[in-house]
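Asks: Let me see the structure of the following:
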Amino acid sequence: MSELPAGLTRIWERSLERQPLPEPWAVLATGAVALVLVAHPASWRRVRLGITVVHEAGHALAAVLTGRRLAGIRLHSDTSGVTVSRGRPSGAGVVMTLLGGYLAPGVLGLAAALLLAAGRPLALLWLLVVALLLLLVWIRNLYGLLTVVGLGAALAALSWYAEPGLSSTVAYLLTWLLLLAAPRPVVELLGRGPAGRRGSDPDQLARLTGVPALVWVWLLLLGTLAGLVVGIATLAPDIAARLPAALG
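Replies: Next up, the predicted model:
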């Protein structure tokens, strides 16, 4: 890695190293804090903005992977967002693009849990920074630009300057937030009724496939809940293994 600038070399080397993980009680505490942040209406609005960033990134990634042309992403202050891609108006590509949004937070949360189980919290934080940098290319409005830059700068500063214990704790908090928050937008969509779901991803999927929108909502809910269960199951063995030593 000698050809890289010193700063990038240091990031690369630190990200490949195993970092000390928080005590099991601290991991459980971050989960409890994340649950409160997701459940409380005042904090949920702020958490949802981050989930919307991941949601739109999921649409964008699915579009690119299925051969569609990504036109741009907009994020709005009401925590909504829109991703525009171009290609065939029907077919598997557009279906996968629509599915990618609501499933993205759970999938990212599961990937984060795998990195934490491998002892790589710093790698998780830097990967999130890189993902936000890549996302900047496609942002098409000022609010979205400021949001993504702010999130990326905060994570980069934390990853660079924070003590390993703090950065690891934040990595767990973010992972819990992704896993626990993933089902909530789908639950909210379920409670809106047919009129409230008009124009939503499941509504568009229904028009494309002929499968009722409510079926798509339930499938998305099952997908996000599956991500939550598998994510918890991924983190649980490490917590269980270290808990007796922490209590002793």
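
Asks: from here on, contacts and neighbour counts on C-alpha atoms
Replies: Fine.

Asks: Pro164 contacts Pro20, correct?
Replies: Yes: at 6.8 Å, Pro164 and Pro20 qualify as touching, with contact defined as CA atoms under 8 Å.

Asks: which of these two has more neighbours?
Replies: Pro164 (18 against 13; other CA atoms under 10 Å).

Asks: Sequence B follows; please return its structure for comparison with A:
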Amino acid sequence: MSSEELWHRVLEIFSRTAVPQVTLAELAIVFVLATALSIPRATWKYFGLLATATHELGHAFAAVMSGQRLGGIKLQLDHSGTTTSYSRGRLATVWSGFWGYPVPAVTGAALVTSGFGGWGPAALATGTLILIASLLFIRNFAGIVITVTAITGGALLVIFVPHAFTGHVAICLGVALLVAAVRDLAKLTNVHLRRRDRLASSDAYILYRATSVPSGVWIAMFLAVVAGCWLVAWQPISSILAAGA
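Replies: From the prediction side, this is the model:
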């Protein structure tokens, strides 16, 4: 591929493409693949790293949007992560602390709706650019490896894969992140119910310490946002189910 062809390809990425024609059978395959990425331990070991990166980027983006100074992001291969930000205001700290667990679902809903709307390549390209920008704030080697791997995968998809197919990939990846958000919330809830020795790393517990609002309320708020994201993503999916009924 020449440099001119590559540049033309890049410009096409951010243009609307044909709306993917998703059949009922393909939709079933999408849910099977999404579940296969987010549920079994063998695949979650790797896909869960993307969910963790999205989680931490949610904290980071919220911190920047609320006027905080972003210190750095650390990602670990055991699916843990830390985002450090500095603020003099409690409200800003609480705001950035909240937007961790809901963001994989927000991202998933955005990918699904973009994919069904013909904006799948643009959505994946935007996500790749965000990951590239996040490299400025990654503060450990594992985090760099995880982020560069995700960037490479995203770049290969948007540059070399036909746009019509990329829309289908965006839908599948979006559903997988929505499933991942539910899995992570279940894990968080389990920490509060059965693994209370790990409370110190829980966003809900940290928010409780900062506000005196019970952890259960924060978990319920996480769940409400995730459920809302599922509802948004379900709109285009339900139309396919209705057509196939």
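
Asks: what residue is smack in the middle of structure 2?
Replies: In structure 2, the centroid-proximal residue (CA atoms, centre = their mean) is Pro104; its distance is 3.0 Å.

Asks: Not counting its own residues, what contacts the one helix or strand it maps to?
Replies: Assigning secondary structure by DSSP states H and E places Pro104 of structure 2 in helix 103-116. Contacts to helix 103-116 of structure 2, defined as CA atoms under 8 Å, 6 or more residues apart in numbering, come from residues 19-20, 51, 54-55, 58, 120-121, 123-124, 167-181, 226, 229-230, 232-233, 236.

Asks: Counting neighbours, which of those end up buried?
Replies: Among the contacts of helix 103-116 of structure 2, those classed as buried by 16 or more other CA atoms under 10 Å are 19-20, 51, 54-55, 58, 120-121, 123-124, 167-181, 226, 229-230, 232-233.

Asks: Show me the longest helix that occurs in structure 1.
Replies: Secondary structure of structure 1 per DSSP state H: the longest helix is helix 213-247.

Asks: tell me which strands and helices it is in contact with?
Replies: If contacts are counted by 3 or more CA pairs under 8 Å, 6 or more residues apart in numbering; DSSP states H and E, helix 213-247 of structure 1 sits against helix 24-39, helix 92-117, helix 164-181, helix 183-190, helix 201-209.

Asks: ok, 10 Å please
Replies: helix 24-39, helix 92-117, helix 164-181, helix 183-190, helix 193-196, helix 201-209 (3 or more CA pairs under 10 Å, 6 or more residues apart in numbering; DSSP states H and E).

Asks: Nearest to Val149 of structure 1, out of those?
Replies: helix 164-181 (17.4 Å; CA to CA).

Asks: Mind reading off the mean deviation between the closest one and structure 2?
Replies: Helix 164-181 of structure 1: mean distance to aligned residues in structure 2 after superposition is 1.8 Å, counting by mean CA distance after the TM-score superposition for structure 1.

Asks: starting at the chain centroid, how far to that helix?
Replies: 11 Å (CA atoms, centre = their mean, to the nearest Å).

Asks: and what of stretch 128-146 of structure 2?
Replies: Centre to centre, stretch against its chain (CA atoms, centre = their mean), the figure for stretch 128-146 of structure 2 is 15 Å.

Asks: Stretch 43-57 of structure 1 too?
Replies: Distance of stretch 43-57 of structure 1 from its chain centroid, counting by CA atoms, centre = their mean, is 8 Å.

Asks: Stretch 201-209 of structure 2 now?
Replies: Distance of stretch 201-209 of structure 2 from the chain centroid (CA atoms, centre = their mean) equals 21 Å.

Asks: whereabouts in structure 1 does that stretch align?
Replies: Mapped onto structure 1 using TM-score structural alignment, stretch 201-209 of structure 2 spans residues 199-207.

Asks: ok, and what's touching that stretch?
Replies: Residues outside stretch 199-207 of structure 1 that contact it (CA atoms under 10 Å, 6 or more residues apart in numbering): 90, 94-102, 186, 189, 194-198, 208, 210-220.

Asks: With stretch 7-21 of structure 2 instead?
Replies: Under CA under 10 Å, 6+ apart, the answer for stretch 7-21 of structure 2 is 1-6, 114-126, 158-160, 163-168, 171, 240.

Asks: what sits against Ile239 of structure 1?
Replies: Here Ile239 of structure 1 is in contact with 22-25, 27-28, 117, 246 (CA under 10 Å, 6+ apart).

Asks: how about a cut-off of 8 Å?
Replies: Under the contact definition (CA under 8 Å, 6+ apart), the residues listed for Ile239 of structure 1 are 24, 27.

Asks: Now the aligned residue in structure 2 for Leu235 of structure 1. Nearest residue, chain neighbours left out?
Replies: Alignment note (TM-score structural alignment): Leu235 of structure 1 maps to Ile237 of structure 2. Using CA to CA, 6 or more residues apart in numbering and skipping the chain neighbours, the partner closest in space to Ile237 of structure 2 is Leu27 (7.9 Å).

Asks: Could you give the number of residues near Ala92 of structure 2?
Replies: Other residues close to Ala92 of structure 2 by other CA under 10 Å number 19.

Asks: Name the nearest residue to it, sequence neighbours excluded.
Replies: For Ala92 of structure 2, the spatially nearest residue (CA to CA, 6+ apart) is Ser66, at 5.6 Å.

Asks: Relative to Gly89 of structure 2, how far out is the one you found?
Replies: Computed as CA to CA, to the nearest Å, the Ser66 of structure 2 to Gly89 of structure 2 distance reads 10 Å.

Asks: Pick out whichever of those two has more residues nearby.
Replies: Per other CA under 10 Å, whichever of Ser66 of structure 2 and Gly89 has more neighbours is Ser66, with 16 against 11.

Asks: which residues touch that one?
Replies: 92, 95-96 are the contacts of Ser66 of structure 2 under CA under 8 Å, 6+ apart.

Asks: Can you add distance to Thr84 of structure 2 and give the residues you listed back as TSV?
Replies: As requested, these are exported to TSV (distance: CA to CA, whole Å):
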residue	distance to Thr84 of structure 2
Ala92	13
Trp95	14
Ser96	10
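
Asks: what's around Glu5 of structure 2, how many residues?
Replies: Glu5 of structure 2: 10 neighbours (other CA under 10 Å).

Asks: can you check the one 10 residues further on too?
Replies: Other residues lying near Ser15 of structure 2 total 13 when counted by other CA under 10 Å.

Asks: Alright, calling it a day.
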